[in-house]
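**Q** the following block contains a protein sequence and its predicted model.
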Amino acid sequence: MGDASGAAPKQYKLLGRQTILAKSIESLAASSRVVSLLTVIHADDRDAYEAAVSSLDLGGRLRAPVIGGSTRQASVLAGLDALAEDAPDYVLIHDGVRPFVSVTTVNNVIDALLGGYDAALAATRIVDTLKRTDEADRISETVSRDHLWAAQTPQGFRFGPLLTAHRKAAAESETAFTDDAAVAEWAGMDVRVVEGEKGNMKITTAEDLEAARSRIRQTEWAAMADIRTGTGYDVHAFAPGDHVTLGGIDIPHERRLSGHSDADVALHAITDAIFGALADGDIGSHFPPSDPQWKGAASHIFLRKAVACVAERGGFIAHLDVTIVCEAPKIGPHRDAMRESIAEICGLSLDRVAVKATTSERLGFTGRREGIASLATATIRLPFRN
C-alpha cells in the first residue's frame, strides 16, 4: 500500500535504477504465489506511479491502481473495497516503502494463512533491552523482552473477515490503528506472528534512504561482475584559430585543432576507450569521417553514444582516466572544468573522472607544438554472461 496522505512521496524516490515503490512491488511479486497486485496511491501521484511501474514486467499481475483515503487505514479499506467484487480467499498488505522483503518472508506469511490462521504478520524478535521513561526521560521501568516482536509487512489475512473488520472500524470511527494486524485483533481475529528478517527494513528517515541506496549500490555492483577496460588514443594537428576544444570546454589559444568534427582529442580518446571496453569498434566505425553530417559536430555527441551503448548492454561506467599531451595551452587551470564537463556528459560523479596533462619534453610533433595527443582508459562493468 502506498501513502495516500499527501505528504512527501518518499515511495517515488530513487534507490538505484528504480523507485522505492517499484522495488517493493517487484520484491513482493518475486513470490510466484502472489497472483495479483493492487497498489493504493494518492490522487496527485498518478503520473509518478505510472512512471515508477512502467519498466516492471509482472506478467499481467499488476492491476490498475486505486485512489486511497486521507489515512493509511482509509487507504487500505479503499484497496479492500476494490477487491471485494471478485474477492480473493486471502490478501497480503505490504508497505510501499519496504523494498527488500524476501520471497522467504512472503511465503512464510502465506504458509501461516494456509495453515488455518485468520491472520499472520512478519515480525522480528526484540533483542535490545527496553526502557520505559517518565515525562522527564528518567527511566521508570525495564521492560521484559519476552514475547515482544517488532511488526513488519507483509501482513496476511483471510479476506472476508479483514474487510468486515475494516468496515466496522470505519463505521465506528475507530481510526487509531497503526497497522492492519491491530484492526484484525480489535475485531477478534486470530492473529499469529511468523519470523521476519532484519533486512526487511522500512524506509522512513533520510538515514534509512541512504542506507537503502548503499545496499542497492552494493547489489548492483556485485551483479556487474564482467569488468572490462578499454584504451583510446587520438591526435589532431593545429590550424589557425583562437581556441581549442578539450574535454568539452573551449580554452583560449592562439590556434585551434583541425578535424572533421570539433577535434576534441580528449573526448575522442575517451569515446574510443569505451567502445574498446565494449569490443564494439571505434569512433570511426560509429561516426565515419566520410559522412558529412558529422562535419563540425560537437564531440559530446560521440561520447554520449558510447555511454548509451554501455547502458544498452545493462552496464555502467565505473571510471574514466584521460591524459592530454601538449606543450600548450596549459591544462592545469582548466582541469576541474574539464572533469565536470566529462562527468556531466557521461552521467558520472566527479570522483569517477580523472584528467591529467603532460608535455613530451619538446620531443616529437607535440613537442614541436604541431598538435595535441590524448590517451584514455575506460573501466566499465557489465552483467556477467557465460
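**A** Happy to help now that I have it. Numbering: from 1, shown residues only.

**Q** okay, CA-based contacts and neighbour counts for the rest of this
**A** OK.

**Q** so who does Gln155 touch?
**A** Residues in contact with Gln155, defined by CA atoms under 8 Å, 6 or more residues apart in numbering, are Leu92, Ile93, His94, Val109, Ala119, Ala120, Leu121, Ala122, Asp180, Ala181.

**Q** could you give the number of residues near the nearest residue to Pro252 once chain neighbours are set aside?
**A** Take Pro252 and drop its neighbours on the chain: the residue closest to it by CA to CA, 6 or more residues apart in numbering is His243, 4.2 Å away. Burial of His243 is recorded as 16 neighbouring residues (other CA atoms under 10 Å).

**Q** please enumerate the helices of the stretch 201-350 of the chain.
**A** 206-223, 265-278, 283-286, 300-312, 335-346 (DSSP state H, counting those that start in this stretch).

**Q** now those helices in TSV, please, with extra columns for distance to Ala239 and mean neighbour count.
**A** Converted to TSV, those look like this (distance: least, CA to CA, whole Å; neighbours: other CA atoms under 10 Å):
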stretch	distance to Ala239	mean neighbour count
helix 206-223	44	14
helix 265-278	14	27
helix 283-286	22	14
helix 300-312	21	18
helix 335-346	22	19
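
**Q** in a markdown table: the ones you listed, plus distance to Leu148.
**A** A markdown table is the format used below for the helices of the stretch 201-350 of the chain (distance: least, CA to CA, whole Å):
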| stretch | distance to Leu148 |
| --- | --- |
| helix 206-223 | 23 |
| helix 265-278 | 54 |
| helix 283-286 | 63 |
| helix 300-312 | 47 |
| helix 335-346 | 50 |
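
**Q** also this one, for the comparison:
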Amino acid sequence: MSVWTVLLAAGSGTRLASAAGGVKKQFLRLDGRPLYWRSLRAFARCPEVAGVVVVFPPADLAAAQAELDALRAREDPGVAVVTAPGGVRRQDSVASGLAALPRACRFVLVHDAARPFADPPLIGRVIDALLAGKKAVIPVLPVTDTIKEMSGGVVARTFDRNALAAVQTPQGFELSLLRQAFAHAGEDFDVTDDASLVEHFGQDVTTVAGASENRKITNPEDLALLAASPAVAVPVVGYGYDVHRYADPARPGKQPARPMKLGGYPILGAPEVLAHSDGDVLLHALVDAILGCVAGGDIGALFPDSNPDFDNMASGVFVSEALLLAKSRGLAISHVDLTVICQIPRIGPHAQAIRLNVAALLGLDRSQVNVKATTEEGLGFTGEKKGIKAVALVTGWRQAGQDASAAPGS
C-alpha cells in the first residue's frame, strides 16, 4: 500500500519577506540546509513512505531542483524524490503535486514545508490511521486560548474552546478520495487546508494527536525557532569483524607473535597471535563497528599495518582515535555487543573482565556492553584451533546532517 508525500514548498512567504532579506521561507537555512530539507528527511525516515514530491515555485524550480540534486548526492534520503511546479493557490500547488504521484500510490500525505519540525512519530500516527481504514486524517492540538468571533471591532460571539482544535500538517488521505474532493470543489472554492476539500465533499475527517513542537514558520518572530532548533538525532548501527591466526612455534610467521589480549585484557596461557599491532582481535572488530556508525571507513585505512609506527601498538589507542572521529561526526554510542569465536581458549572465565575493560575504554556503563563467546563446533579455521575471530555490533545516535566526509575536528 504505497504512501507518498506531497511537500509544499511553493509559497511566496510575503509575511516574512522583509525580515528574511527577501528569501522565501522554504529556502531559509536550517542546519546549513534549506528549510524544506528537514521535512523531507523526516518523511524519508518513515518506513511506509515510498517517496516525496516537492512542489517549488515555478520561477525557482530550476535552481531549487539543482540544489535538491546536490543535497541528495551528499545525503541520500533513501526514498524516491521528484519535483513539481506550484500554482497560484495552495490547492493549485497540491493538485500539481498529486499529478506527479506514481500510479501505484494509494495514500498521500500533504505537508507544509513551513513546518520543519514534524517528526516520524507524528507522521506515523497519521499513516497508522490511514492503514487502519480511515480515509482522511489530520493531526490536531487542543485550543488553549479563548476564541471570539469579531464583527465591526466588537465581539459577535464566543466559541466553546472545548469543541475547537488547531489543525496541523501532515494531513493524510486516500488518494482517490482527495482527487474526488478536488474535482467536486471546482475552481471557485478556496481553502487553507486540504481536509476542508474533503469536508466540503461530505466525507468524515478523522483526527489524531498533533505535536506542540510542529510549529509553522509564518511571522518574523518565528525566525527565532530556526536559530534555536535542536539537532535531530537518527539511530545508527555499525558492524565490525576481525580474525587473527595463532602463532605456530614450529613455523615462524612473517608477523611477530603477540601475547593474546581481548578487549585490552590479557588472556594468560592462551595461544599467541600473529599481528602487526598488539593483535587484539576484539578491539579491532570494535574499531570497525565504531567507524561503521559514521561512514568512517575501516581500521586498515586509518591504521595501516604497513606503517611501522603502529608496530605492537596497544589497540586501545585505535579505539580512542576511532571514538574521536566518531564524536566529531555526531555519534553517541548507546550499546555495544561483542562476540568472540574460538575453540581455544575458554572465554567464559574472562568475559566480565573484558566487559568492564571495554566499557571503561568507551566511557560507557557496563550495562551498555555485552561480551559473549561461542565455538564453531570443531569446524573451519577456529574449530581447528588455528585462530580466533571477533564480531562487534555498535548501536547509537548520530546528529543528522553531520558531514560523513569531514576529518576529525573539521
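**A** In hand now; what should we look at? This structure is a prediction, so every number in the text was calculated from the model and none was measured.

**Q** mind checking the TM-score on these two?
**A** Once superposed, the chains reach a TM-score of 0.53 (TM-score structural alignment, normalised by the length of structure 1), with 225 aligned residues with a CA RMSD of 3.0 Å.

**Q** returning to that earlier point: just to check, the residue nearest to Pro252 of structure 1 is in contact with Ile249?
**A** No. Using CA atoms under 8 Å as the test, His243 of structure 1 is too far from Ile249 to be in contact (9.9 Å).

**Q** which residue in structure 2 aligns with Val106 of structure 1?
**A** Using TM-score structural alignment as the criterion, Val106 of structure 1 maps onto Ile123 of structure 2.

**Q** tell me which element that match is part of?
**A** Remark: Ile123 of structure 2 resides in helix 120-131, with elements defined by DSSP states H and E.

**Q** what does that helix contact?
**A** The contact list for helix 120-131 of structure 2 (CA under 8 Å, 6+ apart) reads 42-43, 45-46, 48, 107, 136-139, 170-174, 208-211.

**Q** and the closest residue to His166 of structure 1 other than its chain neighbours, how close does it get to Leu375 of structure 1?
**A** Nearest non-adjacent residue to His166 of structure 1, counting by CA to CA, 6+ apart: Leu77, 6.2 Å away. Remark: distance between Leu77 of structure 1 and Leu375 of structure 1 (CA to CA, to the nearest Å) = 62 Å.

**Q** map Ile354 of structure 2 across to structure 1 for me.
**A** Counting by TM-score structural alignment, Ile354 of structure 2 has no partner.

**Q** wait, a helix at Ile354 of structure 2?
**A** Yes. Counting by DSSP: H, G, I helix; E, B strand; the rest coil, Ile354 of structure 2 falls inside a helix.

**Q** that one and Val371 touch, don't they?
**A** Yes. Judged on CA under 8 Å, Ile354 of structure 2 makes contact with Val371 at a distance of 7.4 Å.

**Q** neighbour count: these two, which is higher?
**A** Ile354 (25 against 22).

**Q** flag every buried residue along stretch 66-79 of structure 2.
**A** The neighbour-count check on stretch 66-79 of structure 2 (16 or more other CA atoms under 10 Å) flags Leu68, Pro77, Val79 as buried.

**Q** spatially nearest residue to the last one (excluding sequence neighbours)?
**A** Spelled out, that is Val79 of structure 2. Gly51 (5.0 Å).

**Q** ok, now which ones touch the aligned residue in structure 1 for that neighbour?
**A** In structure 1, the residue paired with Gly51 of structure 2 is Ser36, using TM-score structural alignment. Residues near Ser36 of structure 1 by CA under 8 Å, 6+ apart: Arg61, Leu62, Arg63.

**Q** how does it look with 10 Å?
**A** Ser36 of structure 1 is in contact with Ala29, Leu58, Gly59, Gly60, Arg61, Leu62, Arg63, Pro88, Val91, counting by CA atoms under 10 Å, 6 or more residues apart in numbering.

**Q** so which residue is smack in the middle of structure 1?
**A** With distances taken as CA atoms, centre = their mean, Gly16 lies nearest the centre of structure 1, 1.3 Å away.

**Q** right, and it touches Arg213 too?
**A** Yes. Assessed by CA atoms under 10 Å, Gly16 of structure 1 is found in contact with Arg213 at 6.5 Å.

**Q** how about the strands in the stretch 51-200 of structure 2?
**A** Assigned by DSSP state E, counting those that start in this stretch, the strands in the stretch 51-200 of structure 2 fall at 80-85, 105-112, 136-142, 148-151, 154-158, 165-167, 171-174.

**Q** what number of residues lie near Glu26 of structure 1?
**A** By other CA under 10 Å, 18 other residues sit near Glu26 of structure 1.

**Q** ok, now the one 4 residues further on?
**A** By the measure other CA under 10 Å, the count of residues near Ala30 of structure 1 is 16.

**Q** surely it meets Leu56?
**A** No. The criterion here is CA under 10 Å, and Ala30 of structure 1 misses it with Leu56 at 11.7 Å.

**Q** structure 1: matching residues for stretch 337-345 of structure 2?
**A** Across structure 1, nothing matches stretch 337-345 of structure 2 (TM-score structural alignment).

**Q** buried residues in stretch 98-117 of structure 1, which are they?
**A** Within stretch 98-117 of structure 1, judged by 16+ other CA under 10 Å, the buried ones are 98-103, 105-110, 112-113, 117.

**Q** need the contact list for Met201 of structure 1.
**A** Val97, Arg98, Pro99, Phe100, Val101, Gln152, Thr153, Asp208, Ala211, Ala212.

**Q** just tell me what Gly115 of structure 1 corresponds to in structure 2.
**A** Match for Gly115 of structure 1 (TM-score structural alignment): Ala132.

**Q** what is in contact with Gly16 and Arg213 of structure 1 at once?
**A** Residues touching both Gly16 of structure 1 and Arg213 (CA under 10 Å, 6+ apart): Thr219.

**Q** could you count how many residues lie near the closest residue to Arg125 of structure 1 other than its chain neighbours?
**A** Once flanking residues are discounted, Arg125 of structure 1 sits nearest to Trp149: 4.5 Å by CA to CA, 6+ apart. Trp149 of structure 1 has 17 neighbours, counted by other CA under 10 Å.

**Q** shouldn't Trp149 of structure 1 be in contact with Glu195?
**A** Yes. At 9.5 Å, Trp149 of structure 1 counts as touching Glu195 under the criterion of CA under 10 Å.

**Q** mutual contacts of the two, please.
**A** Each of Ala122, Ala123, Thr124, Arg125 lies in contact with both Trp149 of structure 1 and Glu195 under the rule CA under 10 Å, 6+ apart.
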